[in-house]
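Q: here is a sequence together with a model predicted from it:
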Amino acid sequence: MKLKLTLVLTIVSLSLFAQTKYSNEFMNIGVDAAALGMSNAVSSTTSDVNAGYWNPSGLINVEDNQLALMHSSYFANIANYDYAAFAMPIDDRSTIGISLIRFAVDDILDTTQLIDDQGNVNYDRISLFSTADYGFTFSYARKLPVQGLNYGINAKVIRRVIGDFANSWGFGFDAGIQFQTENNWKFGIMARDITTTFNSWSYDEESFARIQNAIEGQNQELPESSEITIPKLQIGVSKSYLFHYDYSFKTALDLNVRFEQNNDIISTSFASINPALGFEFGYVDMIFLRTGVGNFQNELQIDNSESLSFQPSFGVGFKYKGIHVDYAFTDIGDQSVALYSNVFSLKLDFSAFR
């Protein structure tokens, strides 16, 4: 049964190539445990090395070189999600950054050659392979002549590999802006895949022939060779407060907009809107508690009624000089399914070590 399940998962993963609407979804999971603890409601507040992902215009607030690392596991530790980023200012008005994301399932059993042409089972013919998605991003941010207004752009390269069966290359661009008022209101807009991100797939004919012959009459046609990722918008607003010098409180609201009709809480034929709300409480700029809620969905039940689901998240953070350690406890699906993940991230600000 385990071998059959592995074979089915392999076939399903290959058949998903034809899906274009949700291409490169691994790039939408999110990075930085601090942001994930606030349900990703950070497009207006992000202001460190992780801004290269959330809103590249926020990189302009990086005053010295910064490095960020993150690891998390999903689906009962079957899939691993890793992230690394680096940012540095190049003058007093501009900053650059680079980042790498890897989302992968490793050591998958390839059972397509388990049974030979004579019907003999040979377990030595089982091999292992990985399915891995990579996203490499180069970011640039710059201050505009208007006080408090910044912009940023991302150039992305996508690499996706499924063993020796298939692989693809993709390219795309993001753009973002941030604006901060004198009374500490912040606004942000992040436009992802503004040119539509294009992925081009190529297949190994010999390897794919094994899939075609695994189950008679199925998987006889190659999947589509190209994917298009449609643009998305993330619009945010936030406000920070300081109490008695030692206590801080930040609240943020983001609206995630997809140009399609789906199960989001607000959905039309033109676009769907999914809100996310995040909160952060800080003490002496050292200890942080975070929570958030997002991913509101109208789920259709068996009796054709609809119920509202949502995705909660919680997090804590510790900051000492240039070392930031953050943890998030978040649900990749919704509150009704126990698929919680533990996310850890580390950020180093080189200015503390000069």
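A: Thanks, I have it. Residues are numbered from 1 along each chain as shown.
Q: every contact and neighbour count from this point should use C-alpha atoms.
A: Will do.
Q: surely Tyr203 and Phe165 touch.
A: Yes: contact status for Tyr203 versus Phe165: in contact at 5.9 Å, counting by C-alpha atoms under 8 Å.
Q: which residues touch Leu308?
A: Ile265, Phe296, Gln297, Asn298, Glu299 (C-alpha atoms under 8 Å, 6 or more residues apart in numbering).
Q: which of those fall in strands?
A: If you go by DSSP state E, the contacts of Leu308 have Phe296, Gln297, Asn298, Glu299 in strands.
Q: pick the one among those residues closest to Phe318.
A: When the ones in strands among the contacts of Leu308 are ranked by distance to Phe318 (C-alpha to C-alpha), Phe296 comes first, at 29.3 Å.
Q: chain center to the longest helix along the chain: distance?
A: Determined from DSSP state H, the single longest helix within the chain is helix 2-15. How far helix 2-15 lies from its chain's middle: 24 Å, per C-alpha atoms, centre = their mean, to the nearest Å.
Q: stretch 181-190 now?
A: From the chain centre to the centre of stretch 181-190 is a distance of 23 Å (C-alpha atoms, centre = their mean).
Q: and that stretch, what's buried?
A: Neighbour counts over stretch 181-190 (16 or more other C-alpha atoms under 10 Å) mark Lys186, Phe187, Gly188, Ile189, Met190 as buried.
Q: for comparison:
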Amino acid sequence: MRKRVFIIMVLAVLLMSVSAFGQSGGTTSPLASGVGARDLALGAADIATCDYTTAPYWNPSRLARSEQLSLTGFHTRLYDADIAYQYLGIVIPTLDWGSFGIGVIRLGVDNIEERDASNLLTGTFDDNRLGFRLAYGQTVGSLDLGLAVSMENHTVGSYKATSSPGLDIAVSKIIGSPFAWCHYVTVSVVARNIIAPSMKLVDEEVKSPAQYQIGLSTRIMPNRSSRQYLEVSGGFQKTDLADADPSLGLEYSILDMLKLRGSLRGKLISGGVGLAYHGISVDYAVVDRDMGALHMISLTTAVGKPATERRLNRTREREAAFSRAMNDRLTKQNIELASQLLASGKTALASGDLRTADSDFDRALFLSRSSGIDTTESASLLAQVQEQITRRERNSAVAMHLDSARVRLSASDYLGCQYFAGLALALDSSNIEAIGLHEKAGRASSELSRRQEFVQHRVLIIDSLIGYGRYDEALSAARSVNQVAPDNPLAQQALKKAEFELFRYEAEAAMARQEYRTAIGLLDSALTRFPGQNRCLALRQQCRREEENFRAAAAVTEVTPAPLSREIEKQVADMYEKGRAAFNRGDLPQAMKDWEEVDRLAPGYQAVREYLVKVYRFVGVDLYSRNQMNEALKIWEKALAIAPDNTEIAAYARRTRNEIDKLKELSDGN
């Protein structure tokens, strides 16, 4: 149905434009003959798509679509006489306030002989008419609106007259086509001399009549990417006290360089050709008029970047400035936080609170590195505190290992005593008590070895190694025993046990690394030694579940965002600007809330996602500085969900997660 209505509308205007051949009443002003070789070659049927530089004369609403600073010059001699008809047009587009156009028309004869009553030559004089047009065009919603103010000046010898201002108004609309072969349809309505200019020269007053014109243009092409097309234009012109004047124009474009044109206006036929290359076009027209044919030439050029590109560049510059401001504020905040943490760390160090001092200095160093400031002081203080903490922890560990060694020695667990005494010596090689316990346990273990049979002794060592988690050593010892006594059932059982425990241990390590297939293989090997072992069976079942969950979590389904409606687009734009305003006044939670709403409504809005990552980083650092670790981690995890490759935020999150784990360990230890 939509295509049928579209076809009827286009054909009605085009057929009606050639179905009548009334005489145009014209306008009183001689400057109403039209301007621009292209437009005149098309019989003025192209008012809906007239050149931007002739739009101040034909259709000021066309200025709304102009993109570049454009200039045109038009010249002809009327009817092989010395009458010059000229036009100069300039279009100046702005980024936000539409486009302005200026048109100047001249019709004049120079050096006319002046004679007296006796037909004697007394001198010469000039007869010049100048028309001035100041036009403006702007897009409002889906309509292009325009207006033009006109004035004329007529000079004949020493007589001069200037008209009162006249006003033209115009409106255009571009309608999309449902057909692949038809690019668009543009409809324009122009009302000239709504305020009619009038001029009085000597005793004669001339007033221009009102004129109304409607035009329709459509572009036909083989496909939408073709560089050849046929533009068909049709229109009606109605002047007060004159019949309607229909027109039909055709323009065929080849490679956007060569343009062939023809038109029918009433009973008069016109034609022309145009050449365009690198922003410069030359147009020629031959126009059939009642008094003969006119030959006209126009030269048009466009310079500078298109307004659309300049708007995009301006937007990018504003976005870059906004991003720099956000980064500067974050850096300043980091510097202030680093200074505060450095001061609080010094206070904690002076009071002996090494844990707090370590945490403060570590954060200060982290923030200083992120902000690119000097880290000498914070690094030095952190190293000093960590050295003191290491010394204290080492002394505590030595004491703990010595206690364990004493208990093992009293229980005749000489290997255990040697093990814990050795751990103490690894931390403090000069500790006299550790040396004594190690030597005493060694002598006792040697005595035990001499008293017991070799196999039984080695099996006990294997069991002890397994008990302390030294599975590689246990397996090596079991293999040695089997080489000496391969038929001994106790040695064979010890080998199976050592292999089983090593496989089980390596499987648990593989699970921790999320290498579930490796873990399952190791558990299967362990179960061949001791089939039906409940713990291994439970671990294998857990591995299978974890592997399935891991695969399900790794599956990513790409969802193409649905196109947004006009209402949603407006809501997204409003929320985006609200977020920027909130950030500029320092209300980060409100900015985050507004931008999260934009991301929810328009997931493909890449610019707002970049801002969300930055504001998340900013808010996360603020929460981190106030020891609100869990809240800061949640914020940074939101940022990583949007930008998983952001190494800086990943470092923040990793650091915070480690600190939370340390706090949990200290809490569990107490």
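A: Right, received. Where do you want to start? This one's a predicted model, so the numbers in the text were calculated from it and none came from an experiment.
Q: picking up where we left off before, okay, the ones in strands among the contacts of Leu308 of structure 1 in a markdown table with distance to Ile177 of structure 1 and neighbour count next?
A: As requested, those are exported to a markdown table (distance: C-alpha to C-alpha, whole Å; neighbours: other C-alpha atoms under 10 Å):
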| residue | distance to Ile177 of structure 1 | neighbour count |
| --- | --- | --- |
| Phe296 | 25 | 20 |
| Gln297 | 28 | 19 |
| Asn298 | 31 | 18 |
| Glu299 | 33 | 15 |
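Q: now the two most distant members of the residues you listed.
A: Based on C-alpha to C-alpha, the longest span within these runs between Phe296 and Glu299 and measures 9.4 Å.
Q: what is the neighbour count of whichever residue in structure 2 pairs up with Trp54 of structure 1?
A: When structure 2 is aligned by TM-score structural alignment, Trp54 of structure 1 is paired with Trp58. Residues lying near Trp58 of structure 2 (other C-alpha atoms under 10 Å) number 27.
Q: then His244 of structure 1?
A: Residues near His244 of structure 1, counting by other C-alpha under 10 Å, number 6.
Q: got it, and the one 5 residues further on?
A: As a burial measure, the neighbour count of Phe249 of structure 1 was computed by other C-alpha under 10 Å and equals 17.
Q: which element is the closest residue to it other than its chain neighbours on?
A: Distance criterion C-alpha to C-alpha, 6 or more residues apart in numbering; nearest residue to Phe249 of structure 1, sequence neighbours excluded, is Phe281 at 4.6 Å. Using DSSP states H and E, Phe281 of structure 1 sits within strand 272-283.
Q: report all helices and strands that that strand contacts.
A: Counting contacts by 3 or more C-alpha pairs under 8 Å, 6 or more residues apart in numbering; DSSP states H and E, strand 272-283 of structure 1 is packed against strand 247-258, strand 266-267, strand 287-300.
Q: got JSON lines for those, with distance to Lys239 of structure 1 too?
A: Formatted as JSON lines, these follow (distance: least, C-alpha to C-alpha, whole Å):
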{"stretch": "strand 247-258", "distance to Lys239 of structure 1": "6"}
{"stretch": "strand 266-267", "distance to Lys239 of structure 1": "24"}
{"stretch": "strand 287-300", "distance to Lys239 of structure 1": "15"}
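Q: of all those strands, which one comes closest to Gln180 of structure 1?
A: Smallest distance to Gln180 of structure 1 across these (C-alpha to C-alpha): 13.5 Å, for strand 247-258.
Q: what's the matching range in structure 2 for that closest one?
A: Residues 228-239 of structure 2 are where strand 247-258 of structure 1 lands when matched by TM-score structural alignment.
Q: helices of the stretch 101-250 of structure 1, residue ranges please.
A: 205-214 (DSSP state H, counting those that start in this stretch).
Q: now the strands: where do they sit in it?
A: Assigned by DSSP state E, counting those that start in this stretch, the stretch 101-250 of structure 1 shows strands spanning 127-143, 149-162, 166-180, 185-192, 197-203, 226-229, 232-243, 247-258.
Q: now those strands in a markdown table, with distance to Leu59 of structure 1?
A: Listed next are these as a markdown table, based on distance: least, C-alpha to C-alpha, whole Å:
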| stretch | distance to Leu59 of structure 1 |
| --- | --- |
| strand 127-143 | 6 |
| strand 149-162 | 8 |
| strand 166-180 | 10 |
| strand 185-192 | 13 |
| strand 197-203 | 23 |
| strand 226-229 | 25 |
| strand 232-243 | 16 |
| strand 247-258 | 19 |
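Q: which among these is found nearest to Asp110 of structure 1?
A: Closest of the strands of the stretch 101-250 of structure 1 to Asp110 of structure 1 is strand 127-143, at 5.2 Å (criterion: C-alpha to C-alpha).
Q: residue range for the closest one in structure 2?
A: Mapped onto structure 2 using TM-score structural alignment, strand 127-143 of structure 1 spans residues 123-139.
Q: and the matching stretch, what's buried?
A: 127-139.
Q: kindly report the same for stretch 651-660 of structure 2.
A: Tyr652, Ala653, Thr656, Arg657.
Q: in strands only, show me these.
A: Members of the buried residues of stretch 651-660 of structure 2 lying in strands (criterion: DSSP E): none.
Q: doesn't Ala44 of structure 2 belong to a helix?
A: No: counting by DSSP: H, G, I helix; E, B strand; the rest coil, Ala44 of structure 2 is not found in a helix; it is coil.
Q: okay, now the aligned residue in structure 1 for it: neighbour count?
A: Correspondence of Ala44 of structure 2 to structure 1, assessed by TM-score structural alignment: Asn40. By other C-alpha under 10 Å, the residues close to Asn40 of structure 1 number 28.
Q: Asn40 of structure 1 reaches Ala276, doesn't it?
A: Yes: with contact defined as C-alpha under 8 Å, Asn40 of structure 1 counts as touching Ala276 (7.1 Å).
Q: thanks again, I'm all set now.
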